[in-house]
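Chemist: Quick one: sequence and predicted model below, then my questions.
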Amino acid sequence: MNTRSKATAVLLSSFILASALSACSSNNNNGESASPSPSESSASPSASAPASESASASPSESPAGIDTSKHVTLQFYMLGGEPKDLSVIEKKINEMAEAELNATVKFNFTTWTNWDQKYKLLLSSGQDVDLIFTADWTQYQSYAKSGAFLPLEDLLPKAAPKLQEFVPQDMWDAVKIDGHIYTVPATYKEYVNNGFVYREDLRKKYNLPVPKDIASFEEYLDGIKKNEPGIQPLSMNADVKGNMMDVFREVNDDTVGGPLPYGIGIKYNSPNDVYSYWGSEEQINDLKVIQRWQEKGFFAKNVLNVQDTLQDPITTGKAAAILGDNPTRYNDTKMKMQSTHPDWELGYTPFAETRGFATPVHPIHNGFAVPKSSKNAERALAFYEKMVTDKRYNQLTQYGIEGTHYTVEDGYYKMVGDATSNGFPREGMQGWAWRNPEFMLFDKSYDGVKAIFDQLDKVAKPDLFTGFAEDYSSYQAERAALEQVEKQYFYPLYAGLVKNVEEGVQTAMDKAKKAGLEKVQEAYKTQWLAYTSEKGIQ
């Protein structure tokens, strides 16, 4: 689900990122940063300084350019659920922040239930928010273009000069919207393309096929259903658009970048051919497969009420597979699963084996912005600088307390206890955006992720499209109406709950057209073609 002067800088940055990934076999900073690469840290454990040093690391200097005389409380918003020991971590962070910035912070989480609606409300209600996660899949580009965030280029030199220097200039350029910087991009480079996740031990036990495409994945699910009646073959939850439909489309074709809105279809290899996926034979055929999976009992009939993450049922043995997940999260799931069930195995097959290509992340993929409603923009950036560049803040919020939540053995991260007893697992705050390659700790199993990245490097293509920023100001009402139509009429189709797919699609399309679908799709197409023309993308 990516970070999106705006012209050739974005395109050149995409090529630079792809080249860097191909050259280094994993995620690393480009030559403009002095930080060692994560691949070096994991390949040579000694390259990662032991976490014990973080306790003795000298405090970074307080920013000299801002007024810290008045105490403030910063509201920091992250997506997903909060770890059990969040209050312990927050207390320790605030002990440092109060002494160094005369500020305390409240870490807030949306949960994964209807996170998109909650996110929209946070940015539209004028609520007190000082820092908020951004990504291509949270529509950073559109929110930035509509004025939801404060521009940062004038604030950074004053409030966070070390952070400004730390992020390579090509990344700052890549996240610009209409010439302005609205988010602080993560410098950790990775692939977040999806792949099939499945219980490899069960696959071996019942001699099932390795999932490599939809047909072999369905055969695997059939085998689980037949041989393991107590296990749900497929882990799925209420986000059937993001976790079922969007991922299903990624397996089957060469769609560009992240999920496209309003039922639009665009292929990577023919980016100027913009069509309506909604209502097409392509969509109907996809939905019939999903309906068949529902009828076979691969996932719950009440899926639209299921609020679990996709990963939890895998780690607890309640489900056997995920339709798609990225390599890093697959590794985290495997690590948690094997902490309680070391005899279980988890397998992974990148979609690139079927699609024929993968794209490294764009800088827009993970970031943090200061909403326009913030009353403490300078202090917020100064605090975020510490989250990224100060080892004490960074490792505490990424891994917890050394000795309590993790240990470092031979340079590798090791969880204390297991996934059920540990109160702050690795990256327990979903802190993807403030990863610092210099401070990152990897579980030994991350070597397997490196191997996947090596594999994807061989078929890498640059992300040419994430820099596109939609301006929906002229069709905001129709856009909102289409969101409601999708949830009411398309979601049941995505969940396989509509018996007659053709009739269901026709009904949904009728409602969508009345809501303004054709106007919205045409306006989006016009903007898209202007973007590809500007960038010289054929």
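Modeler: Ah, there it is. This one's a predicted model, so the numbers in the text were calculated from it and none came from an experiment.
Chemist: drop to CA atoms for contacts and neighbour counts, all remaining ones
Modeler: Will do.
Chemist: and the spatially closest residue to D457 that is not a sequence neighbour, how many residues sit next to it?
Modeler: Spatial nearest neighbour of D457, excluding adjacent residues (C-alpha to C-alpha, 6 or more residues apart in numbering): S22 at 4.9 Å. Counted with other C-alpha atoms under 10 Å, residues neighbouring S22 total 21.
Chemist: So S22 versus I231, what's the distance?
Modeler: Separation of S22 from I231 (C-alpha to C-alpha, to the nearest Å): 39 Å.
Chemist: got it, and Q484?
Modeler: On the measure of C-alpha to C-alpha, Q484 and I231 end up 33 Å apart.
Chemist: swap in V256?
Modeler: 34 Å.
Chemist: Q75 versus the residue nearest to D457, what's the distance?
Modeler: For S22, the distance to Q75 - C-alpha to C-alpha - is 38 Å.
Chemist: for comparison:
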Amino acid sequence: MLKKVLKKSLAFIVTGTLLMSTLVGCGAKSDTPSTDSGSDAKNEAKSDKPVDLVWWTIGNEPKDYQLVSEKINEYTLEKLNVNLQIKYASWGEYSTKLSKIVQSGEPFDIAFTSGIENYQDLLNKGYFADLTELLPTATPDLYKFIPEELWTGVTIDGKILGVPAYKDSAQAQYWVWDKETVEKFGIDYENIESLEQLEPALQKMKEADPSKYPLILNANEGINGFFPAINQYDEIVVKPAVGISYTDESATVVGLWEQERVLENLKLINSWFKKGYINPDAATLLELPKSRPVSSVQSFEGGWKDTEVGHKYFGPAYSTRTIQGSFLSISAGCKNPEAALKVIELVNTDEYFRNLLAFGIEGTHYEKTGENTIKKLNDKYEVPAYSQGTFFNMYVQEPNPSTQWDDLQDLQETAFSSPVLGFTFNSTSVQNQISACANIEAKYSSSLITGSANPEELLPQMIKELNAAGYQDIIAEAQKQVDEFLANK
């Protein structure tokens, strides 16, 4: 049985060679991907010199990259007459390294754009190819497969500048609990929807063991999803925090630090810090422990360890930012953008190729345990699959349920959208104000979001400094751009 997503989205678009590749990936008798011997055009194309493409992606190069690369190129040569070189830059260096590569003019073809420093400015400045006209003609299967909302999220000034990964693209936020903790304290975790409802569980855990801290936070994020999920704002500018309420159809841009609901939530978190629910070093802690009693996580059903349980308290919600959390772009200097786009199409519509990229070689790196379930055999091929393309033609890793990706797609289909979905802020005219305000915010935010300082004392001081540095200029410019964006929709 093909996965539900293939039934829903691919059954009517995958024909010819793509159908053959899908059958191979789903367990057809042949172990070798088939060719379409009836296509004269394809045979002629195969006699041409292969197209060489470079794809930059995030993460450390897998131990068995060369082995998997041989299989990848066997397939891309057969299907597309393409030699594909995947280049990796480590988690710590990708952001700045790729920004330099893009701006230097160093040749490349495809890049994981979401991980590039200031990628929105690079998109605005024309460093990446406009795919608007090419997508429906060169890769119609890809164009039909990805929902309209996602294309909207990567459209800037009327130009589609990337290919979004169709996965948990709409943000859903969960309270994720250690299963043993839930059982020990009888926590009714499925009915905890807000910060206020979380407090009785924290109190119960603290009273049972005063030496421990039930809510472990760090300086970088405090409670994950604080502005979008807990306060329900679409952050159209992240640093400094500026946004629009998900429920505000008038699309009024506000400074998030100035909002009453934000202050009330910061006061509650501060009260927890005073009661000892939060670790004392939260404002300076950078690395979180691998296991925590409870945490807020952007995820999906089964997107946590088997020793944990979770419950959704927000979303799913589409915003430009959530969609741009994972997308690929093609260099404006790419000599064969059609070939590059066809590689991306293959990732998203061909089950065999998708799982080869995500998991490596069957029998070497994983084994099938069911029709669409696998068990990893080793760590010789570890890659961030979310940066490559869709989840909806991927195998499911045990012990997750075989319906994991079907369930996720069903969840995504219930998503609501930000009133400014598709809006991308152009910071050029207020770049100095943004830099100054971001530095001010950095001085105060860790203490505020971890509850380490009293927000009624610290927040007014931060807002005073932000306004002196141009916070209101940023808000006004964002409102101007939002109004223009909505007028042109």
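Modeler: Received, thanks. Because the structure is a prediction, the values reported are computed rather than measured.
Chemist: which position in the second structure aligns with the residue nearest to D457 of the first structure?
Modeler: Residue correspondence to the second structure (TM-score structural alignment): S22 of the first structure is left unmatched.
Chemist: got the contact list for the strand or helix carrying S22 of the first structure?
Modeler: Assigned by DSSP states H and E, S22 of the first structure falls within helix 8-24. When contacts are defined by C-alpha atoms under 8 Å, 6 or more residues apart in numbering, helix 8-24 of the first structure is touched by residues 27-28, 30, 39, 170-171, 173-175, 189-190, 359-362, 454, 457-458, 460-464, 467, 535.
Chemist: So which bits of stretch 145-154 of the first structure are buried?
Modeler: Across stretch 145-154 of the first structure, burial judged by 16 or more other C-alpha atoms under 10 Å covers 145, 148-153.
Chemist: Of the residues you listed, just say which sits nearest to K267 of the first structure.
Modeler: Using C-alpha to C-alpha, the shortest approach to K267 of the first structure within those belongs to K145, at 24.3 Å.
Chemist: Might you report the residue contacts of that closest one?
Modeler: 177-178, 469-471.
Chemist: Alignment lookup: it to the second structure.
Modeler: That one, K145 of the first structure, aligns with N124 by TM-score structural alignment.
Chemist: got it, and R435 of the first structure?
Modeler: Aligning on TM-score structural alignment places R435 of the first structure opposite T390 in the second structure.
Chemist: Kindly report the same for R479 of the first structure.
Modeler: Using TM-score structural alignment, R479 of the first structure pairs with I434 in the second structure.
Chemist: Shouldn't that match be within a helix?
Modeler: Yes. Counting by DSSP: H, G, I helix; E, B strand; the rest coil, I434 of the second structure falls inside a helix.
Chemist: Apart from its chain neighbours, what residue comes closest to it?
Modeler: P240 (6.7 Å).
Chemist: Check F149 of the first structure too.
Modeler: Setting aside the residues directly before and after it, F149 of the first structure is nearest to P371 in space (C-alpha to C-alpha, 6+ apart), at 4.2 Å.
Chemist: Could you find the counterpart of that neighbour in the second structure?
Modeler: Using TM-score structural alignment, P371 of the first structure pairs with S331 in the second structure.
Chemist: Okay, its match and Y88 of the second structure: tell me how far apart.
Modeler: For S331 of the second structure, the distance to Y88 of the second structure (C-alpha to C-alpha) stands at 17 Å.
Chemist: Looking at those two now, which is surrounded by more residues?
Modeler: The neighbour count for S331 of the second structure versus Y88, taken as other C-alpha under 10 Å, is higher for S331 (26 against 16).
Chemist: ok, now which ones touch the residue nearest to P211 of the first structure when sequence neighbours are not counted?
Modeler: Excluding the flanking residues, the one nearest P211 of the first structure by C-alpha to C-alpha, 6+ apart is F217, at 4.4 Å. F217 of the first structure makes contact with 196, 209-211, according to C-alpha under 8 Å, 6+ apart.
Chemist: and of the residues you listed, the nearest to M337 of the first structure?
Modeler: Using C-alpha to C-alpha, F196 comes nearest to M337 of the first structure of the contacts of F217 of the first structure, at 16.4 Å.
Chemist: which position in the second structure aligns with the closest one?
Modeler: Under TM-score structural alignment, F196 of the first structure pairs with W175 in the second structure.
Chemist: Remind me what the helix or strand that that match is a member of packs against, helices and strands.
Modeler: Taking DSSP H and E as the definition, W175 of the second structure sits inside strand 171-178. On a contact count with 3 or more C-alpha pairs under 8 Å, 6 or more residues apart in numbering; DSSP states H and E, strand 171-178 of the second structure meets strand 294-298, strand 308-318.
Chemist: So which elements touch the shortest one?
Modeler: With contacts defined as 3+ C-alpha pairs under 8 Å, 6+ apart, the secondary structure elements packing on strand 294-298 of the second structure are strand 171-178.
Chemist: how big's the offset between the strand it packs on and the first structure?
Modeler: Once fitted to the first structure, strand 171-178 of the second structure is off its aligned match by 1.4 Å on average (mean C-alpha distance after the TM-score superposition for the first structure).
Chemist: Flag every buried residue along that strand.
Modeler: For strand 171-178 of the second structure, by 16+ other C-alpha under 10 Å, it's 171-178.
Chemist: Now do the match of P371 of the first structure against L161 of the second structure, distance only.
Modeler: Distance from S331 of the second structure to L161 of the second structure, by C-alpha to C-alpha: 10 Å.
Chemist: list residues touching both of those two?
Modeler: Listed as contacting both S331 of the second structure and L161 by C-alpha under 8 Å, 6+ apart are 128-129.
Chemist: Tell me which of Q484 and I231 of the first structure has more neighbours.
Modeler: Counted by other C-alpha under 10 Å, Q484 of the first structure and I231 do not tie: I231 has more neighbours, with 18 against 14.
Chemist: show me what contacts the more buried one?
Modeler: By C-alpha under 8 Å, 6+ apart, the contact list for I231 of the first structure reads 224-225, 317-320.
Chemist: So which of these are in helices?
Modeler: Taking DSSP state H as the definition of helices, those contribute 224-225.
Chemist: which among the contacts of I231 of the first structure end up buried?
Modeler: Buried members of these, scored by 16+ other C-alpha under 10 Å, are 224-225, 317, 319-320.
Chemist: how about the residue nearest to P211 of the first structure, what's its match in the second structure?
Modeler: Aligned partner of F217 of the first structure by TM-score structural alignment: L198.
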